[in-house]
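[1] fold the following.
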Amino acid sequence: MERAHTAEEFIAALRALRICSGLSYRQLEGRAAARGDTLASSTIATALGRATLPREPFVAAFTRACGLGETEVQRWLDARLRLALGQQPPGPRTEPVSPGTDEQATPDTAEADPEPQSGHRNRQMRLIAAAAIGAGAALGIQLLLSALSAPHSTTTATHPVRGLSILAVGSWAQIHPARTPRLCVTEGRDRTHHYATAIAAQDSCAQAAPPHTYVEPVGENLVQIQWHHPKYGIGCLTLLRDGPGRDLIEPRDDCAEDNPAQQFRIEPIGPPASAHFLLRPAATGQCLSVRDQDTAEGAEIVEGRCSGARDQEFLITLIPPA
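    Next comes the predicted model:
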């Protein structure tokens, strides 16, 4: 963090700090509220998905929520102020020292690396190490060593979901029924009137905001699909297993990363360039589809047997932060 040369590197260090903390966005929001800070989980998702410098109150509330003491928090604030003023960090920009050596790689050495993958890896390690400077005292050496040896970094190069370049911390997205790409999966109502609350349905993308859709990986090819609403907060799409809303998908505010009813497996189908996917609830292994293969606006998204029909194919488009 104190060696960050750009806002992008500073954001990458914040992402690394969040992963080291092991806390979800909602947990960070709760910890901040307990301290009297305001830190909406939707704000966290947006700030960590950008490449621009976040505001000072956000950095303070976020680093406190991650478990840092006031001394460490102030170091993050000082680093942010330095970047905001356009100042460079003190000392030369160096690569992390390998165990068992007393030499450091210079920038020229890194640029001359004949293997681009190795140079990219070195940069990843530097970003994680930057976060470790501020996080070590609060989070423990063992946790940080695990972060340094992790095969993936928190940069935009991670691919936790096959076929989608989703960030390790999640990405904003639009989900479209493949047959009707002008429509988006968004908030709707049960047209049979058997279930009264909001559910997932297909509707015009122009009418799809709010809520904004956020896809957060919770396992290999496994995601939680969140709706961020300016009035109702965050709701996680949840498969209804019984009652009048059975097989419908409802946004619920009791988000839990370990709840199978709120986990969806994303499976690419067809040519890689098509970006067509099946969405399969982890709780049942079946497939999401459009009720009665309807192409009309307002048709409900439901769970059913995987049939190979076109109404079970979805397009997922990653979009910049709102």
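
[2] from now on I want contacts and neighbour counts done on CA atoms only, so please keep to that.
    OK.

[3] helices of the stretch 51-200 of the chain, start to end?
    Using DSSP state H, counting those that start in this stretch, the helices assigned to the stretch 51-200 of the chain run over residues 56-65, 70-84, 107-111, 116-139, 141-149.

[4] pull out the buried residues from the second one.
    For helix 70-84, the buried set under the neighbour-count rule, 16 or more other C-alpha atoms under 10 Å, comprises 72-74, 76-77, 79-80, 82-83.

[5] quick one: distance of it to the chain centre.
    Centre-to-centre, helix 70-84 and its host chain are 24 Å apart (C-alpha atoms, centre = their mean, to the nearest Å).

[6] quick one: it to helix 56-65, angle?
    Helix 70-84 runs at 150 degrees relative to helix 56-65, counting by axes from the mean of the first three to the mean of the last three C-alpha atoms, to 10 degrees.

[7] which of the helices of the stretch 51-200 of the chain sits closest to Ala322?
    Comparing the helices of the stretch 51-200 of the chain against Ala322 with C-alpha to C-alpha, the closest turns out to be helix 56-65 (16.6 Å).

[8] helices and strands around the closest one, which ones?
    Secondary-structure packing of helix 56-65 (3 or more C-alpha pairs under 8 Å, 6 or more residues apart in numbering; DSSP states H and E): helix 25-34, helix 70-84.

[9] the structure of the following sequence is requested for comparison with the preceding one:
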Amino acid sequence: MSGPFSAPPHPDGLTTPAEFVAALGRLRQWSGLTYRQLTAAAKASGDVLPSSTIAGVLGRTTLPREEFVAAFVRACGLGEAETARWVAHRKRLAAGMTLPADPPGATAGPDHSPVPPLQPGQDDRPDQAGRFEPGGLDGREHALPADPAAPGEPAGPDGDTVRPETRALRRFAMAGAGVVVLLLAMGALLAQLPVSWAGGDARPSASPAAATAGSGRTPPDGWYHIVPSHVAGRDLCVGEGRERSKRTDRHLAVQRPCRDVVPDTYLHAAGGAHEIQWHHPEEGVGCLTVDEALTGPGALIAPADCSGAAHQRFLLKPAGVGFALHPLHSELCVGALYGEADVAPGAELAQKSCTGRPDQVFLFRPAPAPTWTPR
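    Down below sits the predicted model:
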């Protein structure tokens, strides 16, 4: 149950940014509001909260800005006391992400005060002892420890004199090695970041260099036109449409002309399977989803808020010239609602019993990254 007849989610006990963001998602579900309705509610409270920003924040696992948290919680219908509670917990999580303060005797800054702990967003620079000194974004440069004082020139392990320029070269080499290690670590971290919007105006930019459909290799993360193979010669792709019976007017995944296909489609590997994300300039980010997590044939495919649920993830298995899409929760197949003969624009995609027919085989053709700006 959600809404005013149940208690709203609260932030108490959350220990990581990912848990905090997931709790914000539960709060939105409790409110029962769509992204557009949240945008309107925020505007009524004097806040600015674009729907694309909401989609971006709820689609990642990093801590959102304090201003976003306050505006979002208010838009969900909570009062100022609860809003302050969420903001305070966000501050506690942010403080917990900083490095611990140095022990007594640690390196001092140029003003002879202890070096402060690393703050979120600051640059890291390793010194020759392997520590990381904050600096860069705040314009401060902190002094590194000086070499121990000794009468005359210090001696090396074999008794030879170590000249100042030799010591300088050693420090330079050690600092350089530290920088290399840092860059490699940053590269590994970036490679693991989820594919989502950052701050509402960043989006995945990588596009595959060449088509991989039919090669037997799973397509890498990237922007694609997904083409049902039975209509490849008709220039039809998977995009947004409506139910042909007109029983509803909701968005569905259908066959439509590739030349004007919307939204932009991003394939994202997740948990051993793949999400098929739709990036829309008005609606934000959604994931193709099997209706109501039904496990039998006939369930339509439609976009919904990305939650990581099994009925939003698909196994891509090589089939013919392309790939079969198996919903993870059912391991049936995705295909045209009325099978191979359903070649008309507007044909809905649905979960079907696997036949291996061309309507259940999909080509992934690389597409350019979108150029539109989220609102």
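
[10] including distance to Glu257 of the first structure, could the helices of the stretch 51-200 of the first structure go into JSON lines?
    JSON lines is the format used below for the helices of the stretch 51-200 of the first structure (distance: least, C-alpha to C-alpha, whole Å):
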{"stretch": "helix 56-65", "distance to Glu257 of the first structure": "19"}
{"stretch": "helix 70-84", "distance to Glu257 of the first structure": "28"}
{"stretch": "helix 107-111", "distance to Glu257 of the first structure": "38"}
{"stretch": "helix 116-139", "distance to Glu257 of the first structure": "21"}
{"stretch": "helix 141-149", "distance to Glu257 of the first structure": "20"}
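
[11] got TSV for the buried residues of helix 70-84 of the first structure, with distance to His159 of the first structure too?
    Shown next, in TSV, are those (distance: C-alpha to C-alpha, whole Å):
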residue	distance to His159 of the first structure
Glu72	31
Val73	30
Gln74	33
Trp76	28
Leu77	30
Ala79	29
Arg80	28
Arg82	32
Leu83	29
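
[12] wait, which of the helices and strands packed on helix 56-65 of the first structure is closest to Ala283 of the first structure?
    helix 25-34 (22.1 Å).

[13] off-centre distance for that closest one?
    For helix 25-34 of the first structure, the gap between its own C-alpha mean and the chain's C-alpha mean amounts to 16 Å (C-alpha atoms, centre = their mean).

[14] list the buried residues in it.
    For helix 25-34 of the first structure, by 16+ other C-alpha under 10 Å, it's 25-26, 28-32.

[15] tell me how far the following helix or strand past it lies from the chain's centre.
    Using DSSP states H and E, the helix or strand that follows helix 25-34 of the first structure towards the C-terminus is helix 41-49. Centroid displacement of helix 41-49 of the first structure relative to its chain, using C-alpha atoms, centre = their mean, is 9 Å.

[16] which residues are contacting helix 41-49 of the first structure?
    Applying C-alpha atoms under 8 Å, 6 or more residues apart in numbering, the contact partners of helix 41-49 of the first structure are 11-12, 14-15, 25-26, 28-29, 54, 62, 169-171, 228, 233-234, 320-322.

[17] burial measure for Arg250 of the second structure, as a count.
    12 (other C-alpha atoms under 10 Å).

[18] coming back round to it: just the contacts of helix 41-49 of the first structure: which are in strands?
    171, 228, 233-234 (DSSP state E).

[19] residue in the second structure paired with Ile234 of the first structure?
    Mapped onto the second structure by TM-score structural alignment, Ile234 of the first structure lines up with Val285.

[20] for that match, give me its contacts.
    52, 55-56, 59, 277-279, 305-306.

[21] of the residues you listed, buried ones?
    For these, a neighbour count by 16+ other C-alpha under 10 Å gives the buried set as 52, 55-56, 59, 277-279, 305-306.

[22] and stretch 344-352 of the second structure, how far apart are its ends?
    18 Å (C-alpha to C-alpha, to the nearest Å).

[23] ok, stretch 323-337 of the second structure next?
    Termini of stretch 323-337 of the second structure sit 18 Å apart (C-alpha to C-alpha).

[24] residues in the first structure matched by that stretch, start to end?
    Under TM-score structural alignment, the match for stretch 323-337 of the second structure is residues 277-291.

[25] in the matching stretch, what's buried?
    Buried residues in stretch 277-291 of the first structure, counted by 16+ other C-alpha under 10 Å: 277-282, 286-291.

[26] distance from it to the middle of the chain?
    With C-alpha atoms, centre = their mean as the basis, stretch 277-291 of the first structure stands 21 Å off its chain's centre.

[27] cool, and stretch 342-356 of the second structure?
    When C-alpha coordinates are averaged (C-alpha atoms, centre = their mean), stretch 342-356 of the second structure and its chain have centres 30 Å apart.

[28] with stretch 340-348 of the second structure instead?
    The answer for stretch 340-348 of the second structure is 33 Å, by C-alpha atoms, centre = their mean.

[29] show me the contact partners of it.
    With contact meaning C-alpha under 8 Å, 6+ apart, stretch 340-348 of the second structure is reached by 230-231, 236, 241-244, 252-257, 300-301, 336-337, 357-359.
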